[in-house]
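Trainee: okay, here's the prediction I keep looking at, along with the sequence it came from:
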Amino acid sequence: MNKKELSLEQQEELIKILKARFEENMHRHKDIEWNNVQTKLESNTEKLWSLNEMERTGGEPDVIDFDKELNEYIFNDCSPESPKGRRSVCYDLEGLESRKKYKPENNAIDMARDMGIELLTEEEYRSLQELENVDKKTSSWVQTPSDIRERGGALFCDYRYGKVFVYHNGADAYFGARGFRGSLRV
């Protein structure tokens, strides 16, 4: 069996979880029909594997939009706080390797790539916050423009005082309450 493949039983269980979350959170996807989402999911088993990784690491993925032009459903991590299984990581490998001591086990960019997902952009993060407020106690790395990254920095966001804040840190920083949120197109 391919590493990035779920058994039929695992696929069925994940679809059951995703359907329940979808039905409990209709405010995230008002004009989207679950049957259409399920049909897409069942024909994209590698994407199901990625969604399972999002679920396994605490992201609580859910449909947040449909791209009509590309005919793709967009899933985001919708957990109330930054996914627990993806915290305490540097921004990228360069940041991780630049640490002299107390290196974390991983970094956000490589974890997302290995999961088959993308870190949210600042714009995507703000759009998610319009659906519901997340990261009230935690924060999440977001895609960082190359000119900031070239200077050693990386961006992260959170929600405090009724507003979305975008901050910067060295890409080598990591904190127990900072992880990352991902996006997947199916």
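Mentor: Perfect, thanks for sending it. Numbers count the residues shown, from 1 in each chain.
Trainee: please make it C-alpha for all contacts and neighbour counts, starting now.
Mentor: Will do.
Trainee: secondary structure class for the residue lying farthest from the centre of the chain?
Mentor: Residue farthest from the centre of the chain, counting by Cα atoms, centre = their mean, is residue 100 at 28.1 Å. Following DSSP: H, G, I helix; E, B strand; the rest coil, we place residue 100 in the coil state.
Trainee: how close does residue 143 sit to residue 51?
Mentor: 20 Å (Cα to Cα, to the nearest Å).
Trainee: tell me if I am right that residue 109 is in a helix.
Mentor: Yes: the assignment for residue 109, made by three-state DSSP, places it in a helix.
Trainee: structure B:
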Amino acid sequence: MPKSNKKELSPEQREELFGALKARFEKNMHRHKGLEWANVQAKLDANAEKLWSLNEMEQTGGEPDVVDHDKKKGEYIFFDCSAESPKGRRSVCYDREGLESRKKYKPENTAIDMATVMGIELLTEEQYRALQELEHFDLKTSSWVQTPSDIRELGGALFCDCRYGHVFVYHNGASSYYGARGFRGSLSV
């Protein structure tokens, strides 16, 4: 059977994803106090393409979970909540320009390109810090974050991690990549 370009999940994939999301939601109520899973699931049921993006987050090791509820927009905000930077999104340059500037040993992909295909956005520094308020993540890895254009224009990109109980923001050339650096994403549904 030819692979469809539609961003839809099969009934089996939906059931498996809902099972994983519900179990994670119920196990980690400190991330979303006062929210009800039934309301989150209803919102997901009405947004098949967003459900596809959540599945991509799950399949690449992100362990997405609800971290906020924007009452004005009526949206639930999911972040990657894996203990370390998602395994399926590591060893990537920051963006296409960074990748193209490498003369040799080019990685297979970039954080920005992967996020775009997945239908998610890299966390901002502010979002990353908010995530770390819920619990500590990236104790052994690091994650690219959205980089301001003035830094990016000079060839740099930002990444964050958590060491010694503190969140650190660093810089690297956008063309750099490491086995322990990936990226975390956000998705509003």
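Mentor: Structure received. The shown structure was predicted, so the numbers you read here are calculated from the model rather than taken from an experiment.
Trainee: what TM-score comes out when they're superposed?
Mentor: Once superposed, chain against chain, the TM-score is 0.99 (TM-score structural alignment, normalised by the length of the first structure); 186 aligned residues with a Cα RMSD of 0.6 Å.
Trainee: map the residue farthest from the centre of the first structure onto the second structure.
Mentor: In the second structure, the residue matched to residue 100 of the first structure (TM-score structural alignment) is residue 103.
Trainee: residue 154 of the first structure too?
Mentor: Checking TM-score structural alignment: residue 154 of the first structure goes with residue 157.
Trainee: can you point out the buried residues in the helix or strand containing its match?
Mentor: Secondary structure from DSSP states H and E places residue 157 of the second structure in strand 156-163. Of the residues in strand 156-163 of the second structure, 156-162 count as buried by neighbour count, 16 or more other Cα atoms under 10 Å.
Trainee: with stretch 145-154 of the second structure instead?
Mentor: Neighbour counts using 16+ other Cα under 10 Å place 145-147, 152 of stretch 145-154 of the second structure among the buried residues.
Trainee: quick check: the farthest pair among those residues?
Mentor: Pairwise distances across these peak at 11.7 Å for 145 and 152 (criterion: Cα to Cα).
Trainee: for stretch 24-33 of the first structure, the distance to its chain's centre please.
Mentor: Taking the mean of its C-alpha atoms, stretch 24-33 of the first structure sits 19 Å from the chain's own mean (Cα atoms, centre = their mean, to the nearest Å).
Trainee: distance between the ends of it?
Mentor: This stretch, stretch 24-33 of the first structure, spans 13 Å end to end (Cα to Cα).
Trainee: output the longest helix belonging to the second structure.
Mentor: Counting residues, the longest helix in the second structure under DSSP state H turns out to be helix 11-27.
Trainee: the match of residue 154 of the first structure contacts residue 149, correct?
Mentor: No: here residue 157 of the second structure lies out of contact with residue 149, judged by Cα atoms under 8 Å, at a distance of 9.3 Å.
Trainee: excluding chain neighbours, what is closest to residue 75 of the second structure?
Mentor: residue 189 (5.1 Å; Cα to Cα, 6 or more residues apart in numbering).
Trainee: same question for residue 26 of the second structure.
Mentor: Nearest to residue 26 of the second structure is residue 37, by Cα to Cα, 6+ apart, at 7.9 Å.
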